[in-house]
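Undergrad: sequence unknown, structure follows:
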C-alpha cells in the first residue's frame, strides 16, 4: 500500500548542522573538517545514562501526541489509505512541548533535568511506534476486512465462519499478542546492521539530523518558528473542518461534494473536495506520487470505467447493484489488486536481490579479523580510521547492550503465548499455522529490516499478502480460509513492520547518542500505548459513523474490501471475477512489472517522469478527488519554492503538518458529536438546473 508509514519513501530532511558548526571563514581545510563534526558541537554536553533518557514528561508528551497522530493515521486509513511520514511532526512537536515545559520549570527554579536530544529521540520513537499501530493493526485493511460490513459487499465467503465483527476486547488482545514479536526478532542483529554493515536507513538518518539541529541554538530558533507556522495552520485547518461540518446534514451534502469541474465530472469522481488533510499530504509527498495518482485516476475513471460501463448487459448483468463485485465494481477492485500485486512482487524481488547482493558484498569484503559483535560485549577497541563522530557514536552504541538471551527468550515466550491465545481469538487460525509463521517470520523480518536500510522501502504489506495467499489456501474455503488468511496477514505484517521500524529507530538513536536500551524500551512502551489507543480510536469511528466501510461514504475504508477480496481470490480462485476481468487483471499485473522495470533501466533522472504503478492503482477504486487535493498541495509547494526555496524547504513540512493535524484532530469532536446525537443543521447540495426545477415544482405542490 503506497504511503503507509513503512512503505512510503520518507521525506528527506535537509540538515542545517553543517551551517551551525562552521564558524570562521578562511580556516584551513583540516580545521574546517573538524568543525563540521556534529558531535564536537555537543562535546560539552554530558550524555545522560539510559535510565535518565526515559523521563516521565517524555512519556506524557508521547501519549498526548500518540493520541493526536493516531486520529490522523486512522482518518487517512479509513479514507484513502495514503499516509505520509509523520516523523517530522513528531520530532518537532515533541521538541516544542518539552522545551516549553522545561522553560517554565527553569524560570520557577524547579528544573532538575535539562531537555536533551536523547530525550527528544525517545519521544519521537514512542510517538511513531504508538501511531504506527493504527496502520499495522489493519483497521483500514485486513482487520476491518473481517467485518460483516465489508463481507456484505461481496457475494463470496460471506458466511459466519469467514466473518468476525470488531469488538474492543479481542482487538486489544490480538494487538498485544502480535505487535511485540518483531521487536525481539531483530534485536540480536542491531550491531551488525548499524555498525558492521553501516546501513543508511535514510528516514532514521534524516530524523536524527532534524533532532540534532533542533538542539543547537540556531536550530532551536528555527524550530520555534516552524512550530508557530504549524500552530497557525493547525488552527486554520481545525476551524475549516468545524465550519464545513455545519453543511453536512445528509448524504452528499457539504463542501466535500462541490462539483468543481461540473456534474458529469463529479459523477466520475473528478472534483476538489476542500480537504485540508490531503492538501497537506500533497505538500509532503513527492511530486511523482501525486502525478501518478492523477494519471491513474484519468486512466480509470476518465477512460476505462466509462468504456466498461457502456458494455453493461454484455460483459455483466445490468440488474446488478453498483456495489456488486460481479459488475463494474469488480473491475475496479480486482484490476487495482492486480496492479498492487504486480508492483509488490516486482519490489519484493528487487529488494530481496539488493539484500542478498548487499549481504554477499558485506561478507565477502569483510576483514576476517573484524569482530562482529553478536554477543553482549563490545569489541576491544575501535578502528582508528573512524571519524570522531563515528568513534563517539559507536562507543556509546556498544556501551548499553541488550542481552541476546533476553531477545531470544522474549521472542519464544511471546510466540508460545500467541500460539495458545490466537486460536481462541480466531478459531479458524490453527496453532500449527501460527507456528509456521513464527518459524519463517524472523528471516523475513531480517530481510525487511535489511532491505529498508538499503532502500528506505519496507515491504510489510507484501509479506502480509504472502501470508494471505499461502495460509488462506492451506486452510481452504470450507474451513474459513478467508478469515484465516486475513488473520495470518495481521500476524506476519506486524512482525516484519515493527522489525524495520525498530532498526530505523536504532539508527536515529545511534546518531543522536541515545542508548539502544532507551530506544528499545521507548519502542515497547510506544507499542503498548498503540495497542490500546488505536483500537479505542477505531472503536470511536466505528460507533460514531454508521456507514463506516460503505463505498461512497465519508469513511469508505477501501483497503478493507481490497484485502478481503485478495483473501477470497487466494482461497476460491478466479470464479468471482466478471467477464474479461481476468484478462484485464493479467494485462495490468504485467504492466506494473514492466513499468517498474523501465523505471529502473532508464536511470533516476528519467524515471522521475514515469508514473508509479502502486500509486496509479489507488484511485482505480476510489476516484480522483483526493488526487486533485494532493496535486493542489504539490502546486502550492512548487510555487512557494519558485518564490522562496529556502523558506519553502524550511516551513513547507510544518505548514503541511499543521493542515493534516488540524483536520485530523477535528475528527475527535465530530465523532463525539455524532455519538451524542448532535447533527449538523444545514444540508448544502448541488443540483443540475433540470433537477432543481423538478425539486422546486415538487415543493410547490
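TA: That came through fine. Bear in mind that the values here come from a model prediction, so they are computed numbers and not experimental data.
Undergrad: switch to C-alpha atoms for all contacts and neighbour counts from now on
TA: Fine.
Undergrad: quick one, longest helix in this protein?
TA: For the chain, the longest helix by residue count, based on DSSP state H, is helix 328-364.
Undergrad: Helix or strand next in line after it, which one?
TA: Next along the chain after helix 328-364, taking DSSP states H and E as the criterion, comes helix 388-399.
Undergrad: Which SSE is immediately downstream of that following helix?
TA: helix 404-425.
Undergrad: on that earlier part again, pull out the buried residues from the longest helix of the chain.
TA: For helix 328-364, burial by neighbour count (16 or more other C-alpha atoms under 10 Å) applies to 328-348, 351-352, 354-355, 358.
Undergrad: what does stretch 293-304 give?
TA: 293, 294, 295, 296, 297, 298, 299, 300, 301, 302, 304.
Undergrad: Pick the one among the residues you listed closest to residue 535.
TA: residue 293 (29.7 Å; C-alpha to C-alpha).
Undergrad: How many neighbouring residues does the nearest residue to residue 327 once chain neighbours are set aside have?
TA: Leaving aside its sequence neighbours, residue 327 sits nearest to residue 316 (C-alpha to C-alpha, 6 or more residues apart in numbering; 5.6 Å). Residues lying near residue 316 (other C-alpha atoms under 10 Å) number 17.
Undergrad: here comes the other one, which I'd like you to weigh against the first:
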C-alpha cells in the first residue's frame, strides 16, 4: 500500500465497523438480482459473472439514493456479500453438475437420470457451499500479506471503492493491472478492471447523478427489449444470414443488450478469442462433421449432431489450457512449501507484516471446526442423497481432500493471473475418480462438483479479501458476509432452479445448459472410452495446439510482456464452440464497443471514465431482472403473443422454435 495512504486507511479501519446490517442487506439485495441473472445466463450459455466491481458501484449508488451512504469498509462487505450470493449458481453446480445428473441414462451410464427435489438440491448445496470458504482465511497471510499477489479484479474493485469514497489509491507497488485479461474463470465468470486503473474519478454530485441515470436507463431499456422478445421471440433470433443457415446450421443473431453488455465487460481480446472459436467450431468443424458423416443427426442434437460433436473438441481445449496454465502455479506452490519447510524454526516475518488486530481476523479454531464440520456433514449428506451406488462415504472424503488441495491452486492461479480455472480443476478431480471409483459416472460428476465448489468459494473470498486488505475492511466482517451471502443464496438459487425446471425443459431449447454436456461427456469418456467418430483426432490436434498457446501465454505473462493480451485465450476460444453463434456475435459487438470507447477516452485523457461499465452493468442486470418476470409468466401459462418470423424454427418459446 502506498505510504501516503497508510495512516488515513489505518485510522479509518480502526474506527469504522464493517459488518453493519445495512451493508449485509444491501449485499443480499444486489446479490439476489445477480443470482437470478447468473442462473439465467449460466443455463443459456455457461457464462456467469462475479460482478464484484459492479456490486460495489451499485451499492454505493443505492446508498446515496437512500440517503444513508456506506463507508468504504461497508462497501467492501456489500460487494463480498453480493458476490457470495450471486455466484451460487456456479458454486453449487446448478448450471453444470445438476443438469448433467438429469441427463444420465441406463444404456450409456448404467444409472437412470437423477432429478433432485427441492429438498435434495438444498441439501446438496449445503454439502458443497462452505468448505471452500474456510480454505481462504488461513492462507490469506501467505498470498496477500507476504507474497502480495496481484488479484487484479480484487485490486481493481479496491481502486473503484477508493475513488468513489475519495481515498488515496490503494494499489500495491508491485501490482500491474494493465497486463491482465478481464476473464476470471473458464466458466466465463468475469469482471472488468480495465477502466479504473488510475488515481481518481470525477465524483461530483452531478457525475454521480449521471452514473445513476446511466445505470437506470440502460437497465430499463434492456428490460423492455427483453420483455418484448418474450412475447415476440424473433426479436432475439434474427436469421441474419438467411433462414436456411438459421434452420439447418443454427446461425442466428440475438441483438440482446445483455450479451452486448457482457462483451463490454469481457473486453475486446476475450470476445475476439470467442469469435475465432465460433468461426472454427460452427463454420468449419460443424459442417465438416456433418458432411463426412461423423455426426449424421440434426446439427443441434447433442448426441448425434455436430453440436454435440464439437463439444468434445471444446472439452479438449479447456482441459489442455487449464492444465498448462496451472503448471507454473503448482511449481511455485511446491517451491514455496519446500522453502517453508527448510525455514522452520526461524522467525516467520509474515506475522510481523500482519496489519490487522486479532479481533478483526478469523480465528484458526473457527477455520478448523468449520472445515471439519462442513466436510463431515457434507459427506453424510451426499451419502444420504446418492447412496453407496452414487458415491461412498470414503470417496466423498477423498473428494473433499482433493477439492481442498485444488482450492489452494485456484487461489494462487487467481492471484497471479486473474483466472480461476474452476471447471478445469473439477475435471482434474474427475480424472482422479476415474481410478478411485471406476465406471461410476455419478461419483465422477459429484467429485467434479465438489472440487469446483471449493475452488469457486475459496477464490471468490480471497479476491474479496484482497479488496478488503487494500481498503482496510475487517477480514472477519468479510467472512461473515461470505457465510451469510452463501447461506441466503442456497435457498434463493435452489428455489429459482426448481421453478425453472417446472417452467422449462432443462436442458432444452430455451436453456441448453451447455456446460452440463461438458461435465457428462468427460465422465462418460472416463467410464467407457468411447468417442464420436474422428473426434479423438481433432481433440488431440486442438489440445496440443492450445497447450502450446497457453504455454506461450504463461511465459509472456511471467515476463510481463505487452503482447500477452494479444495471445488467444484457450478457454474463451472453447466457449465459442460451446455457445451457438447468436450469443458470440452479440458479445463481439460489445467487445468492439469497449475497444472503441477505451481508445477514444484515452485519446482525450479520460481513461478513468466508468460510464461504459455502468451502462454495460445495466444491460446485463436488466435482462436478468426480466428473466424473473418471464419465469413467472411462463409458470402462469402466459406464452408468446406472435410467432411471426419464426419460420426458421430457432425462436425460443415459439411452438415452431
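TA: Sure, I can see it. Predicted model, so just to flag it, every value in this text is computed and none were measured.
Undergrad: so what number do they get for TM-score?
TA: The TM-score (TM-score structural alignment, normalised by the length of the second structure) is 0.85; 604 aligned residues with a C-alpha RMSD of 2.8 Å.
Undergrad: matching residues in the second structure for stretch 341-348 of the first structure?
TA: Aligning stretch 341-348 of the first structure against the second structure (TM-score structural alignment) gives residues 319-326.
Undergrad: Residues contacting that stretch, please?
TA: 409, 413, 421, 424-425, 427, 543-544, 546-547, 550-551, 554, 570-571 (C-alpha atoms under 8 Å, 6 or more residues apart in numbering).
Undergrad: ok, which stretches of the stretch 151-300 of the second structure are helices?
TA: Shown for the stretch 151-300 of the second structure, the helices assigned by DSSP state H, counting those that start in this stretch span residues 152-164, 205-231, 243-249, 257-266, 268-278, 286-291.
Undergrad: buried sites along the third one?
TA: Along helix 243-249 of the second structure, the positions that meet the burial threshold by neighbour count (16+ other C-alpha under 10 Å) are 243, 246, 247, 249.
Undergrad: how about a markdown table for those residues, with distance to residue 131 of the second structure added?
TA: Converted to a markdown table, these look like this (distance: C-alpha to C-alpha, whole Å):
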| residue | distance to residue 131 of the second structure |
| --- | --- |
| 243 | 50 |
| 246 | 45 |
| 247 | 46 |
| 249 | 43 |
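Undergrad: which SS state does residue 543 of the second structure fall under?
TA: At residue 543 of the second structure the chain is in helix, as set by DSSP: H, G, I helix; E, B strand; the rest coil.
Undergrad: My read is that it contacts residue 317, right?
TA: Yes - with contact defined as C-alpha atoms under 8 Å, residue 543 of the second structure and residue 317 form a contacting pair (4.9 Å).
Undergrad: any idea how far the aligned partner of residue 494 of the first structure in the second structure is from residue 127 of the second structure?
TA: Using TM-score structural alignment, the partner of residue 494 of the first structure in the second structure is residue 453. From residue 453 of the second structure across to residue 127 of the second structure, the span is 10 Å (C-alpha to C-alpha, to the nearest Å).
Undergrad: Neighbour count for these two, which is higher?
TA: residue 453 (30 against 22).
Undergrad: Excluding chain neighbours, what is closest to the more buried one?
TA: residue 91 (4.3 Å).
Undergrad: ditto for residue 282 of the second structure
TA: Nearest one to residue 282 of the second structure, counting by C-alpha to C-alpha, 6+ apart, is residue 577 at 6.9 Å.
Undergrad: Can you list the helices and strands that the helix or strand the one you found falls within packs against?
TA: Assigned by DSSP H and E, residue 577 of the second structure falls within helix 570-578. Under the contact criterion of 3 or more C-alpha pairs under 8 Å, 6 or more residues apart in numbering; DSSP states H and E, helix 570-578 of the second structure touches helix 268-278, helix 306-342, helix 535-558.
Undergrad: how about a cut-off of 10 Å?
TA: Helices and strands touching helix 570-578 of the second structure, by 3 or more C-alpha pairs under 10 Å, 6 or more residues apart in numbering; DSSP states H and E, are helix 268-278, helix 306-342, helix 514-528, helix 535-558, helix 581-603.
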